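Asker: Here's my sequence, what's the structure:
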Amino acid sequence: MTVEIDQPDVVAEVSAAFARYENALTTNDIATLDELFRDDPKTIRYGIGENLYGYDAIAAFRSARSPVGLMRQLAKTVITAYGWDTAVASTLFLRETAPGKVGRQMQTWVRFPEGWRIVAAHVSVIDEPKH
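Answerer: So this is what the prediction gives:
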């Protein structure tokens, strides 16, 4: 079996979904954030200070989170598609409220009948590497 990597149409679709997610995140659009995570008990999000197992836990976290300080600048975003229905989005992010720190985010996206959804996500923050 050969898996086609980075089909342009798939990369474009996931890039659009990722941009939609980023806009929802920075504007605290909880409805869109909830929509973009797969509504499934097997969906996982490891956050900076929390491990969330299942869609319900992720949605509860989103609704309780403070909307302050969500703006960020992305860097080195990479979207890689594996076949027609799976992709990984990886990015670094910087926040003015966290000088000297760099955030890292990875999301696994899967195409379902209702559209592209995140099934697994990981967010972490490290000290900004010294050059």
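Asker: From here on, just use CA atoms for contacts and neighbour counts.
Answerer: Noted.
Asker: Now do the same contact list for the residue nearest to residue 104 when sequence neighbours are not counted.
Answerer: Nearest residue to residue 104, sequence neighbours excluded (CA to CA, 6 or more residues apart in numbering): residue 92, at 4.6 Å. The contact partners of residue 92, taken as CA atoms under 8 Å, 6 or more residues apart in numbering, are 74, 75, 76, 77, 102, 103, 104, 105.
Asker: and if we set it to 6 Å?
Answerer: Taking CA atoms under 6 Å, 6 or more residues apart in numbering, we find residue 92 in contact with 74, 75, 103, 104.
Asker: Strands of the protein, residue ranges please.
Answerer: Using DSSP state E, the strands of the chain run over residues 44-46, 51-53, 73-82, 86-94, 101-112, 115-127.
Asker: any idea how far the residue nearest to residue 104 lies from residue 9?
Answerer: In this structure, residue 92 and residue 9 are 24 Å apart, going by CA to CA, to the nearest Å.
Asker: for comparison, sequence B:
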Amino acid sequence: MKINDALLVAEVTEQFERYERALMADDLAEMDALFHDAPTTVRYGVGEVLYGMAEIREFRKGRGGSPQRRLGRVAISVFGSDLATTNAEFFREGTDRRGRQSQTWVRFPDGWKIVAAHVSMEGQTS
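Answerer: Have a look, this model is predicted:
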């Protein structure tokens, strides 16, 4: 198995950046297009646990957009030709508290899609 084929890393990076732009613009249609539309898709957020695209869509419609943020370190890895992971640190506006986002991407006939995502914030430090 080839790991981190440069062309595939570039493809996934482009999709990751597309998702980030959609998230910051609260572009629900674009975010939905980047998630695999299936009951097996999972998203764990800071305060929610969502199973399937129906739950993910309902959550997004009700939250009124994501808090604005800037990215820190981003790590993107591709395993073979159809599986990738993205991991990013982020910082919400007005704070240095670090958040973390991980996504699992699979290449389907219609392109790269997120099949699992997790978002969390680091605990308070003393």
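Asker: For the two chains, what TM-score is obtained?
Answerer: Once superposed, the chains reach a TM-score of 0.94 (TM-score structural alignment, normalised by the length of structure 2), with 126 aligned residues with a CA RMSD of 1.5 Å.
Asker: As CSV, the strands of structure 1 with distance to residue 62 of structure 1 would be great.
Answerer: Listed next are those as CSV, based on distance: least, CA to CA, whole Å:
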stretch, distance to residue 62 of structure 1
strand 44-46, 11
strand 51-53, 11
strand 73-82, 20
strand 86-94, 19
strand 101-112, 16
strand 115-127, 14
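Asker: Select, out of those strands, the one closest to residue 20 of structure 1.
Answerer: Comparing those by their distance to residue 20 of structure 1 (CA to CA), the top pick is strand 115-127, with 11.1 Å.
Asker: now for that closest one, which elements pack on it?
Answerer: Judged by 3 or more CA pairs under 6 Å, 6 or more residues apart in numbering; DSSP states H and E, strand 115-127 of structure 1 is in contact with strand 44-46, strand 101-112.
Asker: post-alignment, it versus structure 2, mean distance?
Answerer: Strand 115-127 of structure 1, aligned to structure 2 and superposed, deviates on average by 0.6 Å (mean CA distance after the TM-score superposition for structure 1).
Asker: Buried residues, stretch 7-14 of structure 1. List them.
Answerer: For stretch 7-14 of structure 1, the neighbour count (16 or more other CA atoms under 10 Å) marks 10, 11, 14 as buried.
Asker: residues in contact with stretch 32-47 of structure 1?
Answerer: Contacts of stretch 32-47 of structure 1 (CA under 6 Å, 6+ apart): 52, 53, 54, 55, 59, 117, 118, 119, 120, 121, 122, 123.
Asker: could you redo the last one with a cut-off of 8 Å?
Answerer: By CA under 8 Å, 6+ apart, stretch 32-47 of structure 1 touches 21, 24-25, 51-56, 58-59, 62, 116-124.
Asker: Map residue 54 of structure 2 onto structure 1.
Answerer: Taking TM-score structural alignment, residue 54 of structure 2 has residue 56 as its aligned residue in structure 1.
Asker: Now do the same contact list for that match.
Answerer: Counted by CA under 8 Å, 6+ apart, residue 56 of structure 1 has contacts 39, 41.
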